[in-house]
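based on what follows, work out the 3D shape:
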Amino acid sequence: TERRKRQNGSNSRKRRRLLAKQTKLIESGWNKMANLPPSLSMGTPFGGPSNSAGAPANKDRNLASAEQLVLDLSNPELRENALLELSKKRELFQDLAPLLWNSFGTIAALLQEIVSIYSVLAPPNLTPAQSNRVCNSLALLQCVASHSDTRMLFLKAHIPLYLYPFLNTTSKSRPFEYLRLTSLGVIGALVKVDDTEVISFLLSTEIIPLCLRTMEMGSELSKTVATFIVQKILLDDVGMDYICTTAERFFAVGRVLGNMVQSLVEQPSPRLLKHIIRCYLRLSDNPRACAALGSCLPDSLRDGTFSNCLREDQIARRWLQQLVHNVGVGRVPTHQGGGFEHML
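So this is what the prediction gives:
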């Protein structure tokens, strides 16, 4: 009995240490993601050049370590630690994404981790330990989504759909916010590379409403990544046509962007504002959308409210000037019916 107590105590301490490591990893990921858009990547490329004389030996050791950890993912008893170690060291492993994708049962194990917490999403009963573990799984999926050899395979397997229940949550607790942010990171990794096929796939799903939801109720960082995703969709002609095809879609996006601008008047965020401005500027490329912006573009973007906020960002200031110019010269008199209003 005494031995069992000591063993239980030892296991409890190990679990606490593991949870602390996971939390630190997620926090570190958040800090890295603070520099996201336009660099929504995993960091340095896998197997990037090294000037170290021992690079070949280190490369071999890293590969052996990665292969063993990937094998450990198939063992439920070893999976939690393998998830943590792979997530933490993923930048050190060359071609980790193909290894994950082509290893028997590995992607299924990652999806099993994701599906296992669906039942605690509503009502919201997600624990920090559950969130951290799934976020580690999502980090590995982001690795797969980022790699040129596995990106389209990832899409064709419709794996992004497994993330959508997380984006559909509304709880603002930290475990849920971590889930949303890491899930958005996976989608962001897909859209970071300009590829119409990726955009077309995402538009065939509910990605726009899910991003708009996050833009309305997420943390500043989640809002920034979600807005970046919408921006990248708009910058693709297929995405632009999708948003501007109907008044309903245009005004859904415009309403959320406008609400975000209003909230930034009270709590400015240069990074988030920059992506909002870029979305508006892209919308102004469409004649009907530009005409509609004449009446729905927030006054705070026209009257210098954000001059101080953008004083360090010359690109954002130039975008804003171009936006105001486009809207000013692109307004169509109401009787000509050039905008979306006549469609409502």
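
drop to CA atoms for contacts and neighbour counts, all remaining ones
Noted.

ok, longest helix in the protein?
Ranked by residue count and defined by DSSP state H, the top helix of the chain is helix 2-33.

who are the packing partners of it?
Where contact means 3 or more CA pairs under 8 Å, 6 or more residues apart in numbering; DSSP states H and E, helix 2-33 is packed against helix 76-89, helix 128-146.

got the contact list for the last one?
For helix 128-146, the surrounding residues in contact (CA atoms under 8 Å, 6 or more residues apart in numbering) are 19, 22-23, 26, 41-42, 80, 83-84, 86-87, 90, 96-98, 100-101, 110, 113-114, 117, 150-151, 154, 174-176, 178-179, 182-183, 185-187, 189-190.

repeat for stretch 317-336
Against stretch 317-336 from outside (CA under 8 Å, 6+ apart): 277-278, 280-281, 284, 287, 290-294, 301-302, 307, 310-311, 338-339.

any chance of the helices and strands packed on helix 2-33 in CSV, with distance to residue 319 and mean neighbour count too?
Below are the helices and strands packed on helix 2-33 laid out as CSV (distance: least, CA to CA, whole Å; neighbours: other CA atoms under 10 Å):
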stretch, distance to residue 319, mean neighbour count
helix 76-89, 37, 18
helix 128-146, 28, 24
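
now those as CSV including distance to residue 208?
Converted to CSV, those look like this (distance: least, CA to CA, whole Å):
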stretch, distance to residue 208
helix 76-89, 28
helix 128-146, 19
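
one more sequence to fold, the one below, so I can look at both together:
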Amino acid sequence: MANLPDSLYEDYSTSKLTLPSASSFAPTTTVVPFPDMDTIIQWINDLHNEIPFVSNSALQNLVTHRNTYEILPLLLWKSPCTMAMMLQEIVKIYPHISTPVHSREGKPPRAYNILLLFQCIAHYPETRGYFLKAEMPHYLFPLMDINLTDKPIECLRLGALGVLAHMLKAPIDGAAVRFLMDNGALRYCTKAIEIGSTESKTVSVFILNKILSTNEGLQYCCVLADRFFLIDGLLKNLLVYLSSMTNPSPSLFNLIAGCYAKLSQKPRAREGLWRFPPVMLLNGTFASLFAEDPDAVNYRKQLIRNMQSKVMK
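Next up, the predicted model:
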């Protein structure tokens, strides 16, 4: 099973992607290198401080150390009123995400840092259950459905997608997959695939790939012809997108190939793939990418083998 490299869906900072980080828009804060537990708890309390510099500094420090302390997600969740405050930061930007003017006001970056904390909460097994029970992803869907592509707004889209990706990080949680299916999350990923950055497209296809990795998810994507052809159309458009790039993304290509291999496992999907094959994946269009990716080669072999089984029947 293909896994998206950690750097692409765990940390969307400037060092990993060509997108501005939240710190680019906020006053300079002092990052504490090795905080003790008392300091972590103080930062969580400082999130509620009415002095912007104190609150922003605490938020930036928590984001910096979010992958260092495994207990941080639980501390955030159990802290009185902290989750409500974090949600308020997300909800406050809803009225403004339809205009690029908002991206110059300095507000999205704070929400972006909140999304980074949501990512670790969505990944940690104990808080993931709370996160799903509270239906928290519903607050993120509007950020994935933005029609704009300017970079600060794209950061929000990428941050929201990253939360869903963390929910599905191995080992895959069946409850998380069912939640995304039941609430039409793939529809919101569609917008990112259509107009988002390469990074947003990659994380969206990562989410699709993880859903297809489960029996329930594969059945969900193939049970209706319209749903299958929507997914197939998105993947084919991505192949066209990659073919137009001077340096196409190996990670995105690997995930697309993996999705097709998984889809071909279902007889109904094989029927559609036989009638309307992903030609660019089967001819020499991506020979250079295949040459560097043995997993993608195996995915193509699996796809061809499954399509041929349709012919023999």
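
can you calculate the TM-score here?
The TM-score (TM-score structural alignment, normalised by the length of the second structure) is 0.86; 284 aligned residues with a CA RMSD of 2.1 Å.

relative orientation of the longest helix of the first structure and helix 128-146 in degrees?
Put simply, helix 2-33 of the first structure runs at 50 degrees to helix 128-146, going by axes from the mean of the first three to the mean of the last three CA atoms, to 10 degrees.

which among the contacts of stretch 317-336 of the first structure end up buried?
Burial by neighbour count, judged by 16 or more other CA atoms under 10 Å, picks out 277-278, 280-281, 284, 287, 290-294, 301, 310, 338-339 from those.

how about residue 38 of the second structure, what's its match in the first structure?
Here residue 38 of the second structure is matched to residue 64 in the first structure, going by TM-score structural alignment.

count of residues packed around its match?
Residues lying near residue 64 of the first structure (other CA atoms under 10 Å) number 13.

narrow the contacts of helix 128-146 of the first structure to those in helices?
The helices, defined by DSSP H, take in 19, 22-23, 26, 80, 83-84, 86-87, 96-98, 100-101, 110, 113-114, 151, 154, 174-176, 178-179, 182-183, 185-187, 189-190 from these.

list only buried entries from those residues.
Buried members of those, scored by 16+ other CA under 10 Å, are 19, 22-23, 26, 80, 83-84, 86-87, 96-98, 100-101, 110, 113-114, 151, 154, 175-176, 178-179, 182-183, 185-187, 189-190.

and the closest residue to residue 124 of the first structure other than its chain neighbours, how close does it get to residue 126 of the first structure?
Leaving aside its chain neighbours, residue 124 of the first structure sits nearest to residue 171 (7.0 Å; criterion: CA to CA, 6 or more residues apart in numbering). Residue 171 of the first structure sits 10 Å away from residue 126 of the first structure, going by CA to CA, to the nearest Å.

what's the answer for residue 238 of the first structure, then?
For residue 238 of the first structure, the distance to residue 126 of the first structure (CA to CA) stands at 37 Å.

and what of residue 332 of the first structure?
Taken as CA to CA, the span from residue 332 of the first structure to residue 126 of the first structure is 51 Å.

next, count neighbours for residue 266 of the second structure.
By other CA under 10 Å, 16 other residues sit near residue 266 of the second structure.

got the contact list for it?
Taking CA under 8 Å, 6+ apart, we find residue 266 of the second structure in contact with 218-219, 222.

swap in 10 Å and give it another go.
Residue 266 of the second structure makes contact with 218-219, 221-223, 306 under the criterion CA atoms under 10 Å, 6 or more residues apart in numbering.

can you tell me which of the residues you listed is closest to residue 204 of the second structure?
residue 221 (14.7 Å; CA to CA).

helices of the stretch 201-313 of the second structure, residue ranges please.
Secondary structure of the stretch 201-313 of the second structure, counting by DSSP state H, counting those that start in this stretch: helices at 215-222, 225-243, 250-263, 267-275, 279-282, 287-291, 294-312.

for the ones you listed, state which one has the densest average packing.
Each of those was scored by mean neighbour count; the highest is helix 250-263, a mean of 24, by mean count of other CA atoms under 10 Å.

that helix aligns to what range in the first structure?
Using TM-score structural alignment, helix 250-263 of the second structure lines up with residues 270-283 of the first structure.

average gap between that stretch and the second structure?
Following the fit onto the second structure, the mean deviation recorded for stretch 270-283 of the first structure is 0.7 Å by mean CA distance after the TM-score superposition for the first structure.

wait, isn't the match of residue 38 of the second structure in contact with residue 93?
Yes - look at residue 64 of the first structure against residue 93 with CA atoms under 10 Å: they come within range, at 9.5 Å.

list the contacts for residue 131 of the second structure?
Residue 131 of the second structure touches 77, 118, 121-125, 137, 167, 176, counting by CA under 10 Å, 6+ apart.

try it again with 6 Å
Contacts for residue 131 of the second structure (CA atoms under 6 Å, 6 or more residues apart in numbering) come out as none.

once you drop chain neighbours, what's closest to residue 18 of the first structure?
Nearest residue to residue 18 of the first structure in three dimensions, chain neighbours excluded: residue 81, at 7.7 Å (CA to CA, 6+ apart).

what's the counterpart of residue 202 of the second structure in the first structure?
Aligned partner of residue 202 of the second structure by TM-score structural alignment: residue 224.

that match: neighbour count?
Neighbourhood size, residue 224 of the first structure [other CA under 10 Å]: 27.

same check on residue 60 of the first structure?
Residues near residue 60 of the first structure, counting by other CA under 10 Å: 13.

next, the buried residues of the helix or strand hosting it.
Secondary structure from DSSP states H and E places residue 60 of the first structure in helix 55-72. For helix 55-72 of the first structure, the neighbour count (16+ other CA under 10 Å) marks 59, 62-63, 66-67, 69-72 as buried.

closest one to residue 259 of the first structure out of the residues you listed, please.
Comparing these against residue 259 of the first structure with CA to CA places residue 70 closest, at 44.2 Å.

residues contacting the closest one?
Taking CA under 6 Å, 6+ apart as the definition, residue 70 of the first structure has no contacts.

and if you look at the one 10 residues further on?
The contact partners of residue 80 of the first structure, taken as CA under 6 Å, 6+ apart, number zero.

map residue 130 of the second structure onto the first structure.
Using TM-score structural alignment, the partner of residue 130 of the second structure in the first structure is residue 153.
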